[in-house]
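1. only the shape, not the letters, is given here:
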């Protein structure tokens, strides 16, 4: 089996990259299942029903989220029917949504889990290490893909070693910059610190340079604007052995 995970889709240009390139990517790499992080897919923050349906129409089979999950209040109107959406598993229990879902592909069961980090985040998230211990007590799927939406590389690397051999992949998102540390840990768990961002490539992590630099040079709050320049698509392709279900290759993609 081959799985494609697409990094944080940011705004309209990120969605256009999915529309323009996903079909060819699936054909080129013989992809069986596609996961994408969509927490910034609606104008750089959150997701709407129209955007959710657009991503599915263009070939995304599972959509993970992150710290901006509920930025668009419209999500609350359709989240119960959004059966391809995976929200952070270790978020406050009072928040709606499903944090770990099982999908079926050719009699293989694929579990997709979304986690939030705690380092330099808002402080309201449940410890992801303990949360995974609790979740894994009930997991026996063929593949288990974890989107770890976290700020620091150290926390992501730590979780990857903690879950080595217990999940199929730990894939970092959130920082929007693709890292060059992809590997397979102990020949059991695929890992990368950050998959990268799918969206504006010449701004500052998706936003216009002017809006970010204004705040950084003046210290004044300023609305961050989505950059409208050229775009990129970042992701990883993971290949699994059909008999053992273990990962045998992880490859970075950047268009």
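-> The structure has been received and is ready for your questions. Since the model is a prediction, treat every value here as computed from it, not as a measurement.

2. rest of the way, CA atoms for contacts and neighbours
-> OK.

3. can you tell me which residue sits nearest the middle of this protein?
-> Centroid-nearest residue in the chain: residue 37, 3.3 Å away (criterion: CA atoms, centre = their mean).

4. now that one: how far from residue 64?
-> 5 Å (CA to CA, to the nearest Å).

5. over to residue 222?
-> From residue 222 to residue 64 the distance is 28 Å (CA to CA).

6. more crowded one of those two?
-> Per other CA atoms under 10 Å, whichever of residue 222 and residue 64 has more neighbours is residue 64, with 29 against 13.

7. which residues touch the longest helix belonging to the chain?
-> Ranked by number of residues, the top helix in the chain under DSSP state H is helix 11-29. By CA atoms under 8 Å, 6 or more residues apart in numbering, the residues outside helix 11-29 that reach it are 2, 4, 9, 31-32, 40-45, 55, 58-59, 198-200, 226, 228, 230-233, 237.

8. wait, what's in contact with the residue nearest to the centre of the chain?
-> Residue 37 neighbours (CA under 8 Å, 6+ apart): 6-9, 63-66, 173.

9. now do residue 195
-> Residue 195 touches 5-7, 171-173, 176-179, 234-236, 252, counting by CA under 8 Å, 6+ apart.

10. for those, which ChimeraX command selects only the ones that are buried?
-> Those of the contacts of residue 195 that count as buried under 16 or more other CA atoms under 10 Å are selected in ChimeraX with:
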select :5,6,7,171,172,173,176,177,178,234,235,236,252
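
11. out of the contacts of residue 195, list just those in strands.
-> 5-6, 171-173, 234-236, 252 (DSSP state E).

12. quick one: the strands in the stretch 101-250 of the chain, in order.
-> 108-116, 143-149, 169-173, 183-185, 189-192, 199-200, 231-232, 234-240, 247-254 (DSSP state E, counting those that start in this stretch).

13. below is structure B, check it against A:
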């Protein structure tokens, strides 16, 4: 049996949430998706609110993953404790609310989803994600394991892919909002892409008004980032997993653009 997994890149802004609600079920039907993981890190631009989380789940996501903006919207904390379908990075300090991984039922049996965050160029000091995975893997009683690695450095993401090659079904990167052209199956059978991209304003710089982002790089004083207007896009990847072996047999990037 095969299981089709859809991973959707960081949802950026309420407009991105709205576009996800419009397109996700159609995309799931097109690719015969059995299980869908959406990174909701930027649904409120910086962070995720409970209402946005509800909308993303209602749109067709089975699991929401997060990243460095997990705690920017503090009203998400009670939901982090109560909702098993909402994950924050597993290598956050253990005393923080919520969970970093979960096991979820599918037509082919249990699937584990692990949310990790990188350490390169992150302002805070999360635990080492490579060492954490060594401790965590024996606890995941399934061959079907998916990893969202929310990280800045492409080298750190690719290193995680090879570190887990043959031991998990798929590893994908999030956080940079720019899709990479390296969707592939690694030598030992793990599906991999360095970054899924984003879901949100298409004519933007990572979802932000271009002129505002450019002004920041010019050294000018700018106000709080605003989402760019206009058409949206949805980016991600589909991984087909052989459920008998847990290996990926097909991987491809996905991109749709609003007219």
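-> Alright, I've got the coordinates. A quick note: this is a predicted structure, and the numbers were derived from the prediction, not measured.

14. pull the most distant pair out of the ones in strands among the contacts of residue 195 of structure 1.
-> Across those, no pair lies farther apart than 173 and 252, at 13.5 Å, counting by CA to CA.

15. circling back to that earlier point, show me what counts as buried in the longest helix of structure 1.
-> Result for helix 11-29 of structure 1 [16+ other CA under 10 Å]: buried residues 11-19, 22, 25-26.

16. possible to save those as TSV with distance to residue 77 of structure 1?
-> Formatted as TSV, these follow (distance: CA to CA, whole Å):
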residue	distance to residue 77 of structure 1
11	21
12	22
13	25
14	24
15	22
16	25
17	27
18	25
19	25
22	28
25	33
26	32
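
17. which among these gets closest to residue 118 of structure 1?
-> residue 11 (25.1 Å).

18. how near is that closest one to residue 5 of structure 1?
-> With CA to CA as the criterion, residue 11 of structure 1 and residue 5 of structure 1 are 18 Å apart.

19. please enumerate the helices of the stretch 51-200 of structure 1.
-> 75-78, 128-136, 153-162 (DSSP state H, counting those that start in this stretch).

20. out of those helices, nearest to residue 217 of structure 1?
-> helix 153-162 (26.3 Å).

21. from the rest of the structure, what touches that closest one?
-> 117, 119, 129, 148, 150, 170, 172, 185, 189, 191, 193.

22. out of the helices of the stretch 51-200 of structure 1, deepest packed?
-> helix 153-162 (a mean of 17; mean count of other CA atoms under 10 Å).

23. that one vs structure 2, average distance?
-> In this overlay with structure 2, the average offset of helix 153-162 of structure 1 from its partner residues is 0.6 Å by mean CA distance after the TM-score superposition for structure 1.

24. okay, that helix sits on what stretch of structure 2?
-> Using TM-score structural alignment, helix 153-162 of structure 1 lines up with residues 154-163 of structure 2.

25. how far does that stretch sit from the chain's center?
-> Counting by CA atoms, centre = their mean, to the nearest Å, stretch 154-163 of structure 2 is centred 15 Å from the centre of its parent chain.

26. equivalent analysis for stretch 182-202 of structure 2, please.
-> 10 Å.

27. likewise stretch 56-74 of structure 1?
-> 9 Å.

28. most remote residue from structure 2's center?
-> residue 220 (31.5 Å).

29. could you report the neighbour count for residue 36 of structure 1?
-> 23.

30. ah, wrong one, I meant residue 87 of structure 1
-> Neighbours around residue 87 of structure 1, by other CA under 10 Å: 27.

31. tell me if I am right that residue 35 of structure 1 is in a strand.
-> Yes - under DSSP: H, G, I helix; E, B strand; the rest coil, residue 35 of structure 1 sits within a strand.

32. got a list of what it touches?
-> Counted by CA under 8 Å, 6+ apart, residue 35 of structure 1 has contacts 3-6, 60-64.

33. let's have the residues you listed in JSON lines, adding distance to residue 80 of structure 1.
-> Formatted as JSON lines, the contacts of residue 35 of structure 1 follow (distance: CA to CA, whole Å):
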{"residue": "3", "distance to residue 80 of structure 1": "26"}
{"residue": "4", "distance to residue 80 of structure 1": "26"}
{"residue": "5", "distance to residue 80 of structure 1": "24"}
{"residue": "6", "distance to residue 80 of structure 1": "24"}
{"residue": "60", "distance to residue 80 of structure 1": "19"}
{"residue": "61", "distance to residue 80 of structure 1": "17"}
{"residue": "62", "distance to residue 80 of structure 1": "15"}
{"residue": "63", "distance to residue 80 of structure 1": "14"}
{"residue": "64", "distance to residue 80 of structure 1": "15"}
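
34. between these, which is nearest residue 123 of structure 1?
-> Closest to residue 123 of structure 1, out of all of these and judged by CA to CA, is residue 64, at 20.2 Å.
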